[in-house]
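In: missing the sequence, but the structure's below:
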């Protein structure tokens, strides 16, 4: 039964029966037979299949959530018996924004892995929103408020977003003195999924003031937005953590600081229904420590 559940979750995480088969060393026919046996055991359809995609049924979603809890508990039990209660082992899968991951999380992960040689990490760096349940992620580090969902959150602090540009751009095009001046500038825009971040909010006389910016460059990756900004192609709006080293060195210059752009929450999010193994809880604790005020990691702005 545990093998069948592992196969089912692998199908979801890889997005197809053939891909799951390659991952597990099974033929597509064998994967299909085992999935059919699992559906027969429960007497329900777990997946609806078309030529292009797989889609979970409601029963399949319930099974996926339960299977992850069961397998996590099974791995935890095996770890305690085989290695002892004081040792951590097994995989941790997490997601994080690209720049934040490179600059802040990777050093934390490296230290954690050095201390726990039986633990492995699968880090998905993306500036999009990952479906933690369907993609089998233990948790994610995200900016922004948690929407109404089946997720729980662990706050890490608040982060200020800054508008900045290279000295070369400002010399060529001038420095905006008021948020409304941005409509005359080339702004590099971040895209999250299908939504472009063109509405930049500031505070003017104690009230929110939003400016809709425009520009010739839009990207779905913060690292590229930062690189275009460093290359003098326009102004960008970024987390201060992502560009702090550039601001300190003078490679980028913050503009409109007196209008104090809004702060965004930073948090760990995870599925409310999932049992977190000790290794996952331990890594979440380590990340929280690295983000705490007074550490060498990120601090509240």
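Out: Received it, and whenever you're ready, just let me know what you need. Fair warning: this is a prediction, and the values are worked out from it, not measured in the lab.

In: could you use CA atoms for every contact and neighbour count after this?
Out: Fine.

In: for residue 251, which three-state class applies?
Out: Counting by DSSP: H, G, I helix; E, B strand; the rest coil, the backbone at residue 251 sits in coil.

In: tell me the contacts of it?
Out: 166-167, 230 (CA atoms under 8 Å, 6 or more residues apart in numbering).

In: now do 10 Å
Out: Counting by CA atoms under 10 Å, 6 or more residues apart in numbering, residue 251 touches 164-168, 229-232, 243, 245.

In: cool, residue 285 as well?
Out: With CA under 10 Å, 6+ apart, residue 285 has these contacts: 154, 279.

In: which SSE is it in?
Out: Following DSSP states H and E, the helix or strand that holds residue 285 is helix 278-291.

In: same question for that helix: list its buried residues.
Out: Neighbour counts over helix 278-291 (16 or more other CA atoms under 10 Å) mark 278-280, 283-284, 287-291 as buried.

In: returning to what we had before: for the buried ones among the contacts of residue 251, write the corresponding PyMOL selection.
Out: Buried subset of those, written as a PyMOL selection, criterion 16+ other CA under 10 Å:
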select buried, resi 164+165+166+167+168+229+230+231+232+243
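
In: now, which of the contacts of residue 251 sits nearest residue 100?
Out: Nearest to residue 100 among those is residue 243, at 10.0 Å by CA to CA.

In: after the helix or strand harbouring the closest one, next one along is what?
Out: Residue 243 is part of helix 240-249, with elements assigned from DSSP H and E. With elements assigned by DSSP H and E, the helix or strand that comes after helix 240-249 is strand 253-255.

In: ok, structure two:
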């Protein structure tokens, strides 16, 4: 972030890496595995995460490990699935749009979705499995030397997005 001149970033993760950056948790959400009805009609519906290896996957390039998705199985054991992505993107919005277009299965935080699940535009897979928990964090280099506009933005984000949990 510092090298790229980024003042504040919003990150969604199950845990942040230790670093010299300051982080503030804004809220928690869940990660969902999703696909379009068109994709599922053409390729079939995987019944468990292990079957993802037989499907077209859309992955997010900035994920900690875009080639490995972790689930908790129905007995509470960790289930690791090695992913061979058909498409790797660096934009969650692009990931969502490609999924809606029927190009593959993806995994996104619930807050990225609008009402696509309610309208049937997308279908949640493995809904009987425990939900993958994620945190949304605001990350920034330092409170020192923060410009007034960055401080105001930080305060607005905290006021708008922070949920009591």
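Out: Thanks, I have the structure now. Keep in mind that what you see is a predicted model, and the values were worked out from it rather than measured.

In: returning to that earlier point: between the buried residues of helix 278-291 of structure 1, which is nearest residue 179 of structure 1?
Out: Among the buried residues of helix 278-291 of structure 1, residue 291 lies closest to residue 179 of structure 1 (CA to CA), at 30.4 Å.

In: touching, the closest one and residue 300? I think so.
Out: Yes. Using CA atoms under 10 Å, residue 291 of structure 1 is in contact with residue 300, at 8.2 Å.

In: mutual contacts of these two, please.
Out: With contacts taken as CA under 10 Å, 6+ apart, the residues that reach both residue 291 of structure 1 and residue 300 are 156-158, 266.

In: quick check, central residue of structure 1?
Out: In structure 1, the C-alpha nearest the mean C-alpha coordinate belongs to residue 96, at 2.8 Å (CA atoms, centre = their mean).

In: out of the shared contacts of residue 291 and residue 300 of structure 1, who's the most crowded?
Out: The most crowded member of those, judged by other CA atoms under 10 Å, is residue 156 (23 neighbours).

In: and residue 142 of structure 2? What does it align with in structure 1?
Out: Residue 142 of structure 2 maps onto residue 272 in structure 1, with residues paired by TM-score structural alignment.

In: burial measure for its match, as a count.
Out: Using other CA under 10 Å: residue 272 of structure 1 sits among 13 other residues.

In: surely it is in contact with residue 154?
Out: No. Between residue 272 of structure 1 and residue 154 there is no contact under CA under 10 Å: 11.6 Å.

In: follow-up on the earlier one: could I get the buried residues of helix 278-291 of structure 1 as JSON lines with distance to residue 193 of structure 1?
Out: Shown next, in JSON lines, are those (distance: CA to CA, whole Å):
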{"residue": "278", "distance to residue 193 of structure 1": "33"}
{"residue": "279", "distance to residue 193 of structure 1": "31"}
{"residue": "280", "distance to residue 193 of structure 1": "28"}
{"residue": "283", "distance to residue 193 of structure 1": "28"}
{"residue": "284", "distance to residue 193 of structure 1": "26"}
{"residue": "287", "distance to residue 193 of structure 1": "26"}
{"residue": "288", "distance to residue 193 of structure 1": "27"}
{"residue": "289", "distance to residue 193 of structure 1": "30"}
{"residue": "290", "distance to residue 193 of structure 1": "29"}
{"residue": "291", "distance to residue 193 of structure 1": "27"}
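
In: of those residues, closest to residue 60 of structure 1?
Out: residue 280 (24.5 Å).

In: spatially, what comes nearest to the closest one if we skip its sequence neighbours?
Out: Closest residue to residue 280 of structure 1 apart from its sequence neighbours, by CA to CA, 6 or more residues apart in numbering: residue 92 at 6.1 Å.
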